[in-house]
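# with the sequence up front, the predicted model follows.
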Amino acid sequence: MAHDQFGELTGWDLEGFHNGGDTELWKRLGSHVITEQGDEPGDEGKVAGVRFAVWAPNAKSVQVIGDFNWWTGDQLQLVPGSGVWAGFIPGLGEGTLYKYRIETQEGHWIEKVDPMARFSEQAPANASIVYESKYIWSDDDWMEHRRNGRAHAEPMSVYEVHLGGWRQGKSYLDLAEELVSYVKWQGYTHVEFMPLAEHPFAPSWGYQVTGYFSPTSRFGKPDDLRYLIDRLHQAGIGVIMDWVPGHFPKDEWALGRFDGTALYEHADPRQGEHMDWGTYIFNYGRNEVKSFLVSNALYWIQEFHIDGLRVDAVASMLYLDYSREEGQWVPNEFGGRENLEAIDFLRYVNRHLYEREPGVVMIAEESTSFPGVTKPVHEGGLGFGFKWNMGWMNDSLRYLQLDPIYRQYEHNLLTFAMVYQYSENFVLPISHDEVVHGKGSMINKVPQDDWRKFATLRAFYSYMWSFPGKQLVFMGCEFGQRPEFNEAASLEWWVSELWGHGGLQRLFRDLNHIYRDNAPLYELDNDPSGFTWINADDAAHDTLSWVRHDTHGNHIACVTNFSPEPLVDYEIGLPEAGAWEEILNTDAPIYDGSGEFGNLGEVNAVAEPWGHFPARARVAVPPLGSIWLRRNLGS
């Protein structure tokens, strides 16, 4: 039977939870192994056991059921004035399987997993598991660097990973060796994990969460995940995780209608359900829900040393009429379509995390023109650090899919992004969303034969890595995987041994290393002084050219030719006369290019005005290729 005490949990402990200010809720609710003073006559010792605590304010009664009581139920007691049911059961410890059995006001009994569980059974089983971390971190140097970081002025090239599909059947511990080694070799600064919180349906890729505080057990225990992250940090690689505070699934054993009423979600389906996705929407105006979600964000950052959260589907949170017809949504108090409660919640989370954990990054996947997504909260913005540039992604992929003969007529698709480049702090994403659901893999988006496909991709990624903004690419794109992403299968690693695929993979490695070693390519991403067009208007040659600058007077000129015709003696303007080193040519033989069109490692600029530049040079640019030129300050 449950103990009379609550393991020192009182209504006072839960005051912050009820006013929306408890940002460490996992320390109070859920299951915790504790020792408590014995209360039997003559018992003066300590008793070890587990304290259970769950928020179910509208329940008539709550029991904890598990393998320790043959799933028959021990009664929990209501903590006075709190809506939280709690109890201490002596003799239990780590590994205990449990659920909550809740009696609704109508007298029905429902079984629920623990919303605050920190470990869970592997799907399709779903019981919560008592778990206490014993992990000792070894990433002090990384964490110190994070606290003093300047994310906007530092390189960020992100490798987006679905853990189950990177190499099928690998555990967190396996990935701590294989994934870390690969990402370090490729030179990415960060990995971004698609959601790692527990989810029952594998094809949801983790975007329909049933265990917000529970790392998925598909790949091992929570401390195994900590080890993976620790190893990434020790290798100098940051870790971003997708976070899903926008909606949750309707599985009857999870968060939905938790105590028989709409607790975490809105009761009105016009506010509380995404009809397209078949999911519930959190009630951001409820203080306890705010405490739950902000605590969850901090939990991953503090307990798992996650360096940043990429917040999924922000647009669906910002607008009350998102994917809804007229009459299917409820306007806000001013008659508008903005979800004011969700906006306040996002500002709250972002402000709290940036103040609490300096150096973390909050990234919005936001597809609309909502103003001020990356503006600080105190200036009226949402307070994110970065926003995915969905406009750049859509325009550039439209251009990529055109036959070269038609590209000259759609040149603005590649130049338009500079019109709004400095309105937000952008990440340029080629994510999993672009290679699923019939959209085709990146290489199959490009028309014509394999030579042109691979050459075009090499030019495209060079264009992307030299464009202002941080970069993100989905796993498999780096070696030109041909099938679409399938979460049930491994990437086709064997093709990286083949012509074209291997060259593309080697190009990615060099793009990352050159990018990280040259401040002009990242330091002033969000400052107009970091970018100057050479020629934005050469549609006739399907060619774009610009110069990137840093704060120390260094320059890198980037010229990309999306035409199948080589450019010989192509004249460009440059900010300085003298020797410019050719540091990248995507047509080089090492990348499986022809090696026929280059500049023999150097270009000499003469002091003759060209447009708005004081110097000019003639360069060779390969067909469907890019060159990068670096000003050699020693010359």
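Received the coordinates, thanks. For clarity, every value in this text was computed on a predicted model and none was experimentally measured.

# CA atoms for contacts and neighbours, from now on please.
OK.

# and the helix or strand containing T532, what's buried?
Mapping T532 onto the secondary structure by DSSP states H and E places it in strand 531-538. When neighbours are counted by 16 or more other C-alpha atoms under 10 Å, the buried residues of strand 531-538 are found to be 531-537.

# what's the answer for stretch 149-160, then?
With the criterion 16+ other C-alpha under 10 Å, stretch 149-160 contains buried residues 151-160.

# over to that stretch now: how far is its first residue from its last?
Between the start and the finish of stretch 149-160 there is a gap of 21 Å, counting by C-alpha to C-alpha, to the nearest Å.

# please apply the same query to stretch 136-155.
Distance between the boundary residues of stretch 136-155 (C-alpha to C-alpha) amounts to 29 Å.

# repeat for stretch 461-475
14 Å.

# for the buried residues of strand 531-538, could you give me a markdown table that also reports distance to A123?
Shown next, in a markdown table, are these (distance: C-alpha to C-alpha, whole Å):
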| residue | distance to A123 |
| --- | --- |
| F531 | 49 |
| T532 | 53 |
| W533 | 53 |
| I534 | 55 |
| N535 | 55 |
| A536 | 52 |
| D537 | 55 |
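
# also this one, for the comparison:
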Amino acid sequence: MSENPVPVLIKNDPWLVDQTDAVRFRIDNYETHLEDLKSQYSNLYDYADSHLNLGIHYLPDQETWIVREWAPEAKSISLVGDFNEWDGEDSPLEKGEHGIWEARLEADCLKHEDKVKLRIHGADNSVRDRIPSVIRRAVQDPHTHDYAGQVWSHSETYPWQHDFDPSSITTPLIYEAHTGIAGEDPRLHTYLEFAENIIPYIASLGYNTIQLMAVQEHPYYGSFGYHVSNFFAPSSRFGTPEDLKHLVDTAHSHGIAVIMDIVHSHAVKNLAEGLNEFDGTDHQYFHGGGKGDHPQWDSKCFDYGKPEVRKFLLSNVRYWLEEFRFDGFRFDGITSMLYDHHGNIAFNHYDKYFKDGVDNDAILYLQLATTLAKQIRPGAIIVAEDMSGMPGLCRPIEEGGIGFTHRLAMGLPDYWIKLLKHKQDEDWNTDEIWGTLTNRRHGEPNISYTESHDQALVGDKTLAFWLMDQDMYWHMAKNDESLVIDRGIALHKIIRLLTFALGGEAYLTFMGNEFGHPEWLDFPREGNGWSYHYCRRQWSLIENKELKYEYLAEFDRQMITLGKRSDLLNSPQAHQLWSHNGDKIIAFERRHLITVVNIHPTQSFTDYHIPVKEAGSYKIILDSDAPETGGHNRIDASVDYQTKETEHGPALSLYIPSRTAFILERVD
């Protein structure tokens, strides 16, 4: 226990002084629980072992299968499946200490790929066939569409080929992807196809991290993977566990880290597939009563104050890092976890981050989870999807933080969409853009992005579609002159470069958005006749040399490559050199690179003076107006620009065309 020093989080931000006791409580609560764990187990790592004890395991030294399940209020449990023709009397489990049920079966009782369930007589007198809670594979019957657990014994033999150190990724440049939609055919695509076709493309763009969506098994494909039923099972609709390991191994061979969306913020309500009312009560894994329901998401809310639930979820963290060698996580729905009200308020006072409606049990769980992940995978990338802006989320726990390495800058996509929806181009304000893109907490790394995956779904619009709309269907040929497309391509590049260079310490794009994918995603559902027509990515659009999509992909590649080469984002925030709202020009310096942006729709400027810190000769190293990226080639990139001395210091005299952005580097 600490001796009541002022937490570092408070020292670094005097505005938080009134929250000193709350921050100190977070530190002390974590330390107290960690010491308690160590008194029962040797360490946090050994505590997180549910996946090794619960479930179905073969013990070769005993030539025995052991089946264990935690269901404290169940009245009886038996194992049913292919092996005993689903006979509920054949293989009963016996209840032992701490609500753990157990059965032992002879070696020849179960075999690889046998389908199994637990027949549970619940506390409410219900009798239901349930999938074991830590099952490592769940499969759907193609005819009945019912899910069942499946005995899987091949995973331990996967021949890993490539070691990878996630600490080598100093600046995550993240390509967010979904396996099932990662191909052009109107069907489900697989882990193996992703490894063969998509990873080399991601590498060619320069991204160094893949964020993989929809990994944990989920019964409804259209949930985008966020209504999880089986937390330890990689989704079988994309292939086997070994196929997923091959995907990760392949990415590592390209020097690319792989993080997964991990969903610990809620769980699917389904009784047949998930954990809801598992032992016949509503409070085994989740809060009982109304607190256990998430009304906006139609799902169940975990009770993070229950030790068994924390152990289950922490074991899940350990499992994915060790079994599949993921390099970290993007924790989904953190805002919903942090607050009893799930974030459905205005965060207009610091009390709302530390005192009012805060779920301290969830904070403790997240502190333990980030600690465990870093112990298992030093250098792990651990991202928080939080829209509340809780201070300290990405600071060390000993300082009063929660331990994440990055947070998503969720306000940036909303800002760009609002700007495109509500303001004419000539009304864009350079000071407002600067303020929005640079407004973040010092010392808490942000991941900037221009649009979220939600904007790619039916009912919303991607940035490209907001800019160009239906004209994308008819006027994207290179020989087709269109003012709408010309504007859209120019602003698509400018918005991305501004967001990339100003908005954070890491960067993310969603699959296909880098080249302005023209159509939304619409998952198979009753309303579209269960069609896969829009549930795919049309890579042929950038492969077609007659279309302009390759321009956007090429600019994205140049931008990412430059950012990686210069380590642009692994540096302090940018320093503004110039902002003139009348001229619509912004200029700034970051990592000794000078970025100049003219968002004026029509006005170009000659001999425009931009003040710089260092005198010398400068050269353009990235130009949104370059012809290979769909520009008008109005700037001569071969010219060296020599600074001039002015009364205010050195300055560059530049030609700055309308709707253009470029970056200069000092060359002497």
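Looks like it came in fine. Given the structure is predicted, the values throughout are model-derived calculations rather than measurements.

# TM between them?
Taking TM-score structural alignment, normalised by the length of the first structure as the basis, the two superposed chains have a TM-score of 0.87; 582 aligned residues with a C-alpha RMSD of 2.5 Å.

# got the angle between the helix or strand following the strand holding T532 of the first structure and strand 531-538?
Downstream of strand 531-538 of the first structure, the first helix or strand assigned by DSSP H and E is strand 543-549. Our comparison of strand 543-549 of the first structure with strand 531-538, counting by axes from the mean of the first three to the mean of the last three C-alpha atoms, to 10 degrees, yields an angle of 170 degrees.

# and for the counterpart of L338 of the second structure in the first structure, nearest residue in space, chain neighbours not counted?
In the first structure, the residue equivalent to L338 of the second structure is L318, according to TM-score structural alignment. Distances taken as C-alpha to C-alpha, 6 or more residues apart in numbering put N339 closest to L318 of the first structure, at 5.2 Å, once the chain neighbours are dropped.

# neighbours of the alignment partner in the second structure of the one you found, how many?
Per TM-score structural alignment, the equivalent position to N339 of the first structure in the second structure is D359. The burial count assigned to D359 of the second structure is 20, neighbours taken as other C-alpha atoms under 10 Å.

# same question for R516 of the first structure.
Under the criterion other C-alpha under 10 Å, the count of neighbours that R516 of the first structure has is 19.

# okay, strands next: where are they in the stretch 501-650 of the second structure?
Applying DSSP state E, counting those that start in this stretch to the stretch 501-650 of the second structure gives strands spanning 506-510, 575-580, 585-590, 593-598, 605-611, 617-623, 640-642, 644-646, 649-656.

# got those as CSV, with distance to E385 of the second structure columns?
As requested, these are exported to CSV (distance: least, C-alpha to C-alpha, whole Å):
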stretch, distance to E385 of the second structure
strand 506-510, 13
strand 575-580, 27
strand 585-590, 26
strand 593-598, 29
strand 605-611, 37
strand 617-623, 31
strand 640-642, 42
strand 644-646, 46
strand 649-656, 37
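
# ok, now which ones touch the match of N339 of the first structure?
337-340 (C-alpha atoms under 8 Å, 6 or more residues apart in numbering).

# where do the helices of the stretch 151-300 of the second structure begin and end?
Counting by DSSP state H, counting those that start in this stretch, residue ranges of the helices within the stretch 151-300 of the second structure are 191-193, 199-205, 241-253.

# where in the first structure does the last one fall?
Aligned by TM-score structural alignment, helix 241-253 of the second structure falls on residues 222-234 of the first structure.

# how far off centre is the matching stretch?
For stretch 222-234 of the first structure, the gap between its own C-alpha mean and the chain's C-alpha mean amounts to 17 Å (C-alpha atoms, centre = their mean, to the nearest Å).

# stretch 237-248 of the second structure too?
19 Å.

# and the match of L338 of the second structure, how far from Y159 of the first structure?
As it turns out, when the distance is counted by C-alpha to C-alpha, L318 of the first structure lies 27 Å from Y159 of the first structure.

# over to W142 of the first structure?
The value you get for W142 of the first structure to Y159 of the first structure, if C-alpha to C-alpha is used, is 19 Å.

# equivalent analysis for L428 of the first structure, please.
Between L428 of the first structure and Y159 of the first structure the distance is 12 Å, computed by C-alpha to C-alpha.

# which residues are in contact with both of the two?
Residues touching both L428 of the first structure and Y159 (C-alpha under 8 Å, 6+ apart): L472.

# doesn't D230 make contact with V180 of the first structure?
No - under the criterion of C-alpha atoms under 8 Å, V180 of the first structure is not in contact with D230, lying 10.2 Å apart.

# I am finished for the moment; much appreciated.
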